[in-house]
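Peer 1: Provide a 3D model corresponding to the input given below.
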Amino acid sequence: MTATDDFKRYLAESPLVAIIRGVTADEAEAIGDALYEGGIRIIEVPLNSPEPLASIKRLSARLGDKALIGAGTVLKPSEVGEVAAAGGRIIVSPSTDAAVITATVNAGLVSSPGFFTPSEAFTALNAGAQVLKLFPAEGASPAVLKAQKAVLPKDVPVLVVGGVQPDTMQPWLDAGAAGFGLGGGIYKPGQSPEDTLAKARAYVAGVRG
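Peer 2: Predicted structure coming up:
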């Protein structure tokens, strides 16, 4: 199966992406285990974390046959190959950078760039993006997403990222969100695996209504 097939399968199983910004390589496996036990199947290590490639490598070795591991805050095409070499299979960016998207697609990885306007969304899709990330969602609304979904291709998943809480997901789902990226709500640097598990379970319960 391709990385895109795996992404769609895992998203259908649990429409949540855990963004573990600030995790260290020594913590990564325990945090990854907690997220997996809590029901999350897609994990993103932002590249502005300490030793992110080491964390991605450890997570991929531990969970790579059970979850999709990748990198966030990817800003340069050259970083895509480094993530792939570490075992990462999804590239998430805060911006619509066509060069990063093209490099991701050429490497056989899932491209999930951030967008805020229809113009940015179509720029990303024309470059080959398979998933779109509405970011920062705090500056938008379910009504904005619903309007954008009316013109976007029906088969392109849109993830909502930014300020999402377990009890605020339903209006976004009603508007057409395919899932959510969870940052500080699910993980903060230094957080214990036990707290991470509890938060993961709360978000999984929230998204299932």
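
Peer 1: Please count neighbours and contacts with C-alpha atoms only from this point.
Peer 2: Fine.

Peer 1: hey, where'd the strands end up in this protein?
Peer 2: For the chain, the strands defined by DSSP state E cover 16-19, 42-46, 68-72, 90-93, 110-115, 132-134, 158-161, 179-182.

Peer 1: Let's have those in JSON lines, adding distance to residue 201 and mean neighbour count.
Peer 2: Below are the strands of the chain laid out as JSON lines (distance: least, C-alpha to C-alpha, whole Å; neighbours: other C-alpha atoms under 10 Å):
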{"stretch": "strand 16-19", "distance to residue 201": "11", "mean neighbour count": "24"}
{"stretch": "strand 42-46", "distance to residue 201": "14", "mean neighbour count": "27"}
{"stretch": "strand 68-72", "distance to residue 201": "18", "mean neighbour count": "29"}
{"stretch": "strand 90-93", "distance to residue 201": "23", "mean neighbour count": "26"}
{"stretch": "strand 110-115", "distance to residue 201": "24", "mean neighbour count": "27"}
{"stretch": "strand 132-134", "distance to residue 201": "23", "mean neighbour count": "27"}
{"stretch": "strand 158-161", "distance to residue 201": "18", "mean neighbour count": "25"}
{"stretch": "strand 179-182", "distance to residue 201": "13", "mean neighbour count": "24"}
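
Peer 1: who wins for proximity to residue 204 among those strands?
Peer 2: Residue 204 lies closest to strand 16-19 among the strands of the chain, at 7.7 Å (C-alpha to C-alpha).

Peer 1: residues in contact with that closest one?
Peer 2: 35, 40-46, 72, 179-184, 186-187, 204 (C-alpha atoms under 8 Å, 6 or more residues apart in numbering).

Peer 1: ok, now stretch 24-36?
Peer 2: Counting by C-alpha under 8 Å, 6+ apart, residues outside stretch 24-36 touching it are 18, 41, 43, 49-52, 54-55, 58-59, 62-63, 67, 192-194, 196-197, 200.

Peer 1: Skipping adjacent residues, who's closest to residue 64 in space?
Peer 2: Nearest residue to residue 64 in three dimensions, chain neighbours excluded: residue 87, at 7.9 Å (C-alpha to C-alpha, 6 or more residues apart in numbering).

Peer 1: this one as well, want them side by side:
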Amino acid sequence: MTRELIAILRGLTPDEAAPVTEALITAGITKIEVPLNSPDPFDSIRRMITHAGDTALIGAGTVLDPVEVGQLAALGAGMVVSPDCNPRVIVAAKSAGLLSYPGVFTATEAFTALRNGADGLKFFPAFKLGLDGFSALKAVLPAEAATYAVGGVGPEDFADWQKAGITGFGIGSSLYKPGRTAGDVKARAEELVAAYDAAFG
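Peer 2: Here you go, the predicted structure:
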């Protein structure tokens, strides 16, 4: 099973990159992003790709500029995740052969993202949109559009969002925050994987 769980490692440092990546992969999470407002994010991403680029999809979050997309492509990253819907970033990612997951909240943003080639829609902040809001948008989106709930959604919510038609989730501070050990991250990742498998299995 390919689990549509994206680990968001905001605040990760380069020294933590390899051990935390290994912990996530061991637990069953193989899509990993380092937001670019983390310390030395490109160094962390480089180390993660060196360590596990053949077994995990590694990329960056909080990508706001096409120049950053070029830097990620040069490292061999696989995905670009953004907090907003910026067509220039989406097109740059697709032109460079990277997957693009822009942040959206409205129908206008969602369709703009899809028209520009987005691979998946990151509904953020999901807890503010809620299940009702997502269900209303899902009704008008193409059936094949991949959708991810990010922000304030945890394992206890997975089953309800799955019933509403979500594809997957991005998990940030409930999984990783500065100061947590790789062992802590692994234990939390295992809980997320178990909840995902129960909801989607």
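
Peer 1: Got a TM-score for the pair?
Peer 2: Here the TM-score for the pair of chains, by TM-score structural alignment, normalised by the length of the second structure, is 0.96; 198 aligned residues with a C-alpha RMSD of 0.9 Å.

Peer 1: about what we covered before: what's the PyMOL syntax to select whichever of the contacts of stretch 24-36 of the first structure are buried?
Peer 2: Remark: buried members of the contacts of stretch 24-36 of the first structure, expressed as a PyMOL selection using 16 or more other C-alpha atoms under 10 Å:
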select buried, resi 18+41+43+49+51+52+54+55+58+59+62+63+67+193+196+197+200
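
Peer 1: Tabulate the strands of the first structure (a markdown table), appending distance to residue 126 of the first structure.
Peer 2: A markdown table is the format used below for the strands of the first structure (distance: least, C-alpha to C-alpha, whole Å):
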| stretch | distance to residue 126 of the first structure |
| --- | --- |
| strand 16-19 | 24 |
| strand 42-46 | 24 |
| strand 68-72 | 21 |
| strand 90-93 | 16 |
| strand 110-115 | 12 |
| strand 132-134 | 12 |
| strand 158-161 | 15 |
| strand 179-182 | 22 |
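
Peer 1: Out of these, which is closest to residue 150 of the first structure?
Peer 2: Nearest of the strands of the first structure (C-alpha to C-alpha): strand 158-161, 12.1 Å.

Peer 1: so the closest one matches what in the second structure?
Peer 2: Aligned using TM-score structural alignment, strand 158-161 of the first structure spans residues 147-150 in the second structure.

Peer 1: Ok, stretch 33-51 of the first structure next?
Peer 2: Against the second structure, stretch 33-51 of the first structure falls on residues 22-40 (TM-score structural alignment).

Peer 1: residues contacting the alignment partner in the second structure of residue 142 of the first structure?
Peer 2: Here residue 142 of the first structure is matched to residue 131 in the second structure, going by TM-score structural alignment. Residues counted as contacts of residue 131 of the second structure (C-alpha under 8 Å, 6+ apart) are 160-161, 164.

Peer 1: Kindly recompute the last result at 10 Å.
Peer 2: Counting by C-alpha atoms under 10 Å, 6 or more residues apart in numbering, residue 131 of the second structure touches 137, 149, 157, 160-161, 163-166.

Peer 1: cool, and residue 81 of the second structure?
Peer 2: Counted by C-alpha under 10 Å, 6+ apart, residue 81 of the second structure has contacts 8, 33-36, 59-64, 89-90, 93, 99-103, 120-122.

Peer 1: Please identify the residue in the first structure that aligns with it.
Peer 2: By TM-score structural alignment, residue 81 of the second structure lines up with residue 92.

Peer 1: Would you tell me which helix is longest in the second structure?
Peer 2: helix 182-200 (DSSP state H).

Peer 1: Report all helices and strands that that helix contacts.
Peer 2: Applying 3 or more C-alpha pairs under 10 Å, 6 or more residues apart in numbering; DSSP states H and E, one finds that helix 182-200 of the second structure makes contact with strand 5-8, helix 14-27, helix 158-164, strand 168-171.

Peer 1: By how much does the last one deviate from the first structure on average?
Peer 2: On the superposed models, the aligned residues of the first structure are on average 0.2 Å from strand 168-171 of the second structure, with distances taken as mean C-alpha distance after the TM-score superposition for the first structure.

Peer 1: equivalent range in the first structure for that strand?
Peer 2: Strand 168-171 of the second structure maps onto residues 179-182 of the first structure, going by TM-score structural alignment.

Peer 1: Tell me how far the residue lying closest to residue 202 of the first structure once chain neighbours are set aside lies from residue 207 of the first structure.
Peer 2: Distances taken as C-alpha to C-alpha, 6+ apart place residue 166 nearest to residue 202 of the first structure, at 6.4 Å, with adjacent residues excluded. Remark: distance between residue 166 of the first structure and residue 207 of the first structure (C-alpha to C-alpha, to the nearest Å) = 7 Å.
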